[in-house]
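>>> Need coordinates for the below:
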Amino acid sequence: MKLESFLLEILVCPQCRSALAEGGTEEHPELLCTGTDCGLAYPVRDGIPVLLVDEARRQG
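The predicted structure follows:
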């Protein structure tokens, strides 16, 4: 998965408003919160980020 760079610049974590970074695997891509207190990972399904806190998992 490779999101357009302008999307990563404007998307933020819905929980803490920190920037998001691409992560996960090719089979299970995710957007990772870069905030130090939050640590949520949001799934990307069919190339569409699912930025719902209820759908996120804790990193680590």
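>>> okay, CA-based contacts and neighbour counts for the rest of this
OK.
>>> ok, which stretches of this structure are helices?
Along the chain, the stretches classed as helices by DSSP state H are 5-10.
>>> what about stretch 29-44, distance to the chain center?
4 Å (C-alpha atoms, centre = their mean, to the nearest Å).
>>> to compare against the first, here's another:
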Amino acid sequence: MLDRKLLDILVCPVCKAEVELNREKSGLVCHKCKLEYPIQDDIPVMLPDEARSLEAGAEEKD
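You can find the predicted model right below:
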């Protein structure tokens, strides 16, 4: 599980908006860009090339 302090300082590398954990806690979602950044081995991969687009309506907000 990611540390709360880390989550508080992470932002989307594309638009600098806040990100939040998805329901499965397997990725960080930027609602502004509609991108989800994966979390691998408890490490967020904040690379735009690794992000998954949520444009198809797959976005789930808590």
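>>> TM value for the aligned chains?
After superposition, the two chains reach a TM-score of 0.80 (TM-score structural alignment, normalised by the length of the first structure), with 55 aligned residues with a C-alpha RMSD of 1.4 Å.
>>> which one in the first structure is aligned with Lys16 of the second structure?
With TM-score structural alignment as the matching criterion, the partner of Lys16 of the second structure in the first structure is Arg17.
>>> How many residues are close by that match?
13 (other C-alpha atoms under 10 Å).
>>> Report the contact partners of it.
For Arg17 of the first structure, the contact set (C-alpha atoms under 8 Å, 6 or more residues apart in numbering) is empty.
>>> Can you name the residues that contact the counterpart of Cys33 of the first structure in the second structure?
For Cys33 of the first structure, the aligned residue in the second structure is Cys30 (criterion: TM-score structural alignment). By C-alpha under 8 Å, 6+ apart, the contact set of Cys30 of the second structure is 12, 17-20, 36.
>>> Alright, calling it a day.
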